[in-house]
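In: Model the following, please.
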Amino acid sequence: MDYKELKKDLLIVGILVSFLTPFVRSSINLALPAIAVEFDLSAVFLTWISTVYLLVNAILYIPFGRIGDIYGRKRIFQIGLIIFTISSFISAFSPSGEIFLLFRILQAIGNAMIFANLNAMISSAFPENERGRAFGLTSMGVFVGLIFGPILGGAITEIVGWRTLFYLDTVIGIIATYAITRFKYDWIDARGEKLDILGSFLLGMSIIAIIYGFSNPTSNYSLFLVIIGIIGLSLFYLAEKRATFPLINLDLFRSRSFTFGNITAFINYAAFVSVGFILTLYLQYLKGYDPLTAGLIVSVQSIMMVIVSPFAGRLSDKIAPENVSTSGMVLTTIGVALMTLINFENALYLGGISLIIFGAGIGLFYASNTKVVINAVDKKYLGVAGATLSNSRSMGQIFGMGIVTLVISALLGNAQIMPSNYPELIISLRLSLVAIAVLSAIGILTSLFAASKIFNFAVQEIKDLLQRQN
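Out: From the prediction side, this is the model:
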């Protein structure tokens, strides 16, 4: 097989798996009520079905990225795809909620192996002037999954039952597995090195503590857990400085593109996930739309992402990707800022304009930001770089939802949402959007700092200002 054919197959696999994960997550969310009824599950148990998936991924992304660098990115990716496909199939035969949760953990392990290595594989196969287009196409797969997940998830669950969702996941997984086995080439750029077990443990425990703290901001233990997580990260830093083969080479963070690119990805995903949640509450509770109608309205932003992301990828091959990602953050911020002005009179047209601008911003940002981060490292660390970026996005989701939860809890407490407290709900949603808009504005700055020239210019300006004052 020639190299051109190899790249084509890799793109097909990348698009399929990029579609698969958001499709699975969003479709299962629609099926949770049906699963709860069948297995007689509590509301707390249902939250675990969603949370455990995110938790396992956050813990394992970076270790599996490092393992891919050492033992072969395609090998770990392929094993992960097989695990994901098999666990999807057996999930359809779950006899209880506990067994279903176990299969979800297996799915998450497979997903972590896949996405810890996908971007690294694409970067290894495509030259720098073609990576943007490749990332643009795979990001398009993500956004298509976000569109069809809620729609098909709700329809399939209602018509033929939630178990059929996993049969569909299995079929897509089999196709992707077949495609990845068509070529034998692999990328092993850290051959002979060893996995840092201590670093993996410290990082994993720190992430668990931080995730619990941010995902339950009203808990009495949330601040304590976050502090424990920060202490754990400090110990991780000290361990990495002394490790012969560190889990993460700390020198990577000397690259402004790598560091600020990850920070901006964290911020962008915090905005992306929290805005979708806020709009869902607004449309269903305050506007009175049913879930399907609300989902179709919110999908406007995903449609814009699908349209814009391939264009953004090609554009980042022609001009500096930092400029494209910064433009994306600017549009994202404008979109969120406009949402803070939505009221009952202008909800239809201003909401539509906001979603279009917001979706275009996310679409511009995703692929170009991936290229910024990946291009900042040596090929030896592509797996770790891609996994770190995936981890930043996961942590951003948790942080964004933590902001919304904290604001809503401060104004509504633990009360059930009902017409009598709709005024407080409106205020809490608007304050949440203001907080996300401010965070997105900070993301514009971090995206600018990802470009070394701009960062150096800003630092020099600050130094000159201080000297003039002295």
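
In: From here on, just use CA atoms for contacts and neighbour counts.
Out: OK.

In: ok, which stretches of this protein are strands?
Out: With DSSP state E as the definition, the chain shows no strands.

In: Please go through it and pick out the longest helix.
Out: Criterion DSSP state H: the longest helix present in the chain is helix 3-39.

In: check contacts around the nearest residue to Leu55 once chain neighbours are set aside.
Out: Closest residue to Leu55 apart from its sequence neighbours, by CA to CA, 6 or more residues apart in numbering: Ile208 at 6.9 Å. The neighbourhood of Ile208, defined by CA atoms under 8 Å, 6 or more residues apart in numbering, consists of Leu55, Ile59, Gly229.

In: again, only using 10 Å
Out: Counting by CA atoms under 10 Å, 6 or more residues apart in numbering, Ile208 touches Leu55, Val56, Ala58, Ile59, Leu225, Val226, Ile228, Gly229.

In: so Gly80 touches Gly65, yeah?
Out: No. Counting by CA atoms under 10 Å, Gly65 is not a contact partner of Gly80; they are 11.7 Å apart.

In: that older thread, got the buried residues for the longest helix of the chain?
Out: 6-7, 9-33, 35 (16 or more other CA atoms under 10 Å).

In: coming back round to it: which of the contacts of Ile208 sit farthest apart?
Out: Val56 and Ile228 (18.8 Å; CA to CA).

In: sorry, back to before: can you give the distance of the longest helix of the chain from its chain's centre?
Out: For helix 3-39, the separation from the chain centroid amounts to 14 Å (computed by CA atoms, centre = their mean, to the nearest Å).

In: Before we compare anything, build this one as well:
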Amino acid sequence: MPKYVSDKLNALIITTISSFLVPFMASSVIIALPAIGRHFQMDAIIIAWVSTAYILTSAALLVPLGRFSDIHGRKRIFLTGYIVFFAGSLLSAFAPTSSLFLLSRVVQGLGASAVVATAVAILTAAFPKHLRGRVLGINAAAVYFGLSVSPLLGGLLTGQLGWKSIFLVSAALCLAMSVATALVLPEYGETRKERFDLKGTIIYAATLTVFMYGLSILPSETGLWLIGGGICGGLFFVWWETRSAFPLVDFRLFRRNRVFTFSNIAALVHYSGTFSIAFLLSLYLQYAKGLTAEKAGLVLITSPVVQAVFSPIFGRLSDRIEPRLLSSAGMAVTSIGILALSFLEADTYLAYIVVSQAVIGFGFAMFASPNTNAIMSSVDRSSLGFASATVGTMRQLGMTLSMGMAMVVFALVMGKVEITPERYPAFITSVHIIFSIASAMCFAAIFASLSRGNIHNKTVREATGGDSEPRP
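Out: Model prediction:
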């Protein structure tokens, strides 16, 4: 096998395993939260910070680390991310206090952001444009497979070996991936002689952290003030970046690149409309339907399993069919599936919920891989790390917006009360409202998706002679 072919295969295997491991390691912790809370005697707010510390750290550092990898080499940042995640996992397993445990989650978030910011960039750089949709579809399938099995494996590890086993397994996997990356993964990215915008990074990270934390505590007054502060910080960040010789975020890319801009907007809206679905259905199935956590988990794996099956198919199709058409159709299918869930009642058949989830999963698969293909194919090789990180940031921000919207509706309809049988009607009303809003958001985003423009006229020309096979 020629070396450049084996290098591509190695890049595909390593980034695909990474795309499975990071969501698996992040999501499997959720099932262990009650056990972690009991061990450290945490109250409900501190328990929430176990996930929040990880999410905020990874979201705030995705774009800076993506840009840093464009300058200093993607393999270097990718490998460093795994080493940092390894250290954070060990610290989590052996942390003697809740404070050190929360610090370990920040360390894990730092490591995860480095891996996520560079994995898709490495994969995109390794393959020519006419094959990117296919390999990005495989990558997306790995993400959804990780999300599918994490509740089951996380529950098994916690139940049989204790919650620390999740972090010890994570540490072992990170160590193995670090060795594999160091030995067989080539460098897909040349170092560049430009400065890293450290001041811009500090402004960006602080602004995004304040904004996302404000969203996470809505509808409190503090949350509104923090969101306002985040918006002001964002405006200052734009002002700063437009005057920087080496900006962290080149806003000219958003102004001049229609495909990049509208594809990211579509991703943001899509995740804003879909992320809270599993959260809402988990509550609905366990409260309104009276299912156990295990049975509810089996119902909830429907959507990610469908996504894992169909993502490679639609990724491959996006190499031949315009991604904007596939993604827009996927957005429409997702909107229909969410709309179906807006009619849930206490006596709704489980089969109806499973079919609705399958429709959403199918639409998600039709949207996500082609949309990522469009984003990554719309920028030159020198900006692949930034583009990859932007995709991850849109996902994280959309997830936070989705949960913030759900919390606001719950507060307005139910108030800050426990979900008890006498409040089930108000709870179901809240679910109706949230799913209706989410469906409308996905429907509106269809038009942003359609407006992005085509990429294949350029891609076909490059794949047939204008752009040579990328070599390490």
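
In: thinking again about what came up before, can you tell me which of the contacts of Ile208 of structure 1 end up in helices?
Out: Per DSSP H, the subset of the contacts of Ile208 of structure 1 in helices is Leu55, Val56, Ala58, Ile59, Leu225, Val226, Ile228, Gly229.

In: Not counting its neighbours along the chain, what's nearest the fourth one?
Out: Spelled out, that is Ile59 of structure 1. Gly204 (4.7 Å).

In: gap between the one you found and Glu158 of structure 1?
Out: Taking CA to CA, to the nearest Å as the measure, Gly204 of structure 1 and Glu158 of structure 1 are separated by 38 Å.

In: Can you give me the separation between the nearest residue to Met113 of structure 1 once chain neighbours are set aside and Ser88 of structure 1?
Out: The shortest distance from Met113 of structure 1 to any non-neighbouring residue, by CA to CA, 6+ apart, is to Gly80 (4.8 Å). From Gly80 of structure 1 across to Ser88 of structure 1, the span is 12 Å (CA to CA).

In: could you measure the aligned partner of Val359 of structure 2 in structure 1 against Met339 of structure 1, distance?
Out: Residue pairing (TM-score structural alignment): Val359 of structure 2 is matched to Ile357 of structure 1. Using CA to CA, we find Ile357 of structure 1 at a distance of 10 Å from Met339 of structure 1.

In: ok, now Ile175 of structure 1?
Out: 40 Å.

In: who has more neighbours, these two?
Out: Of the pair Ile175 of structure 1 and Met339, Met339 is the one with more neighbours under other CA atoms under 10 Å, namely 24 against 15.

In: Now check the more buried one against structure 2: what is it aligned to?
Out: So, by TM-score structural alignment, Met339 of structure 1 is matched to Leu341.

In: who's in contact with that match?
Out: Leu341 of structure 2 neighbours (CA under 10 Å, 6+ apart): 277, 281, 348, 352-353, 356-357, 360, 431-432, 434-436, 439.

In: Repeat that for Leu235 of structure 1.
Out: Contacts of Leu235 of structure 1 by CA under 10 Å, 6+ apart are Gly199, Leu202, Leu203, Ser206, Gly229.

In: count of neighbours near the match of Val359 of structure 2?
Out: Ile357 of structure 1 has 23 nearby residues by other CA under 10 Å.

In: Not counting its neighbours along the chain, what's nearest it?
Out: With sequence-adjacent residues excluded and distances taken as CA to CA, 6+ apart, Ile357 of structure 1 is closest to Gly335, at 5.2 Å.

In: Point to the residue nearest the middle of structure 2.
Out: Arg395 (4.3 Å; CA atoms, centre = their mean).

In: how much space between the aligned partner of that residue in structure 1 and Phe126 of structure 1?
Out: Matched across to structure 1, Arg395 of structure 2 falls on Arg393, judged by TM-score structural alignment. Distance from Arg393 of structure 1 to Phe126 of structure 1, counting by CA to CA: 23 Å.

In: wait, doesn't the match of Val359 of structure 2 sit right on Ile334?
Out: Yes. The pair formed by Ile357 of structure 1 and Ile334 meets the contact definition of CA under 10 Å, at 7.2 Å.

In: dump the residue contacts of the nearest residue to Leu338 of structure 1 once chain neighbours are set aside.
Out: Nearest residue to Leu338 of structure 1 in three dimensions, chain neighbours excluded: Ser354, at 5.8 Å (CA to CA, 6+ apart). Ser354 of structure 1 is in contact with 300-301, 331-332, 334-342, 347, 360, counting by CA under 10 Å, 6+ apart.

In: ok, now Phe143 of structure 1?
Out: Contacts of Phe143 of structure 1 by CA under 10 Å, 6+ apart are 18-19, 22-23, 149, 299, 301-307, 309, 359, 362-363.
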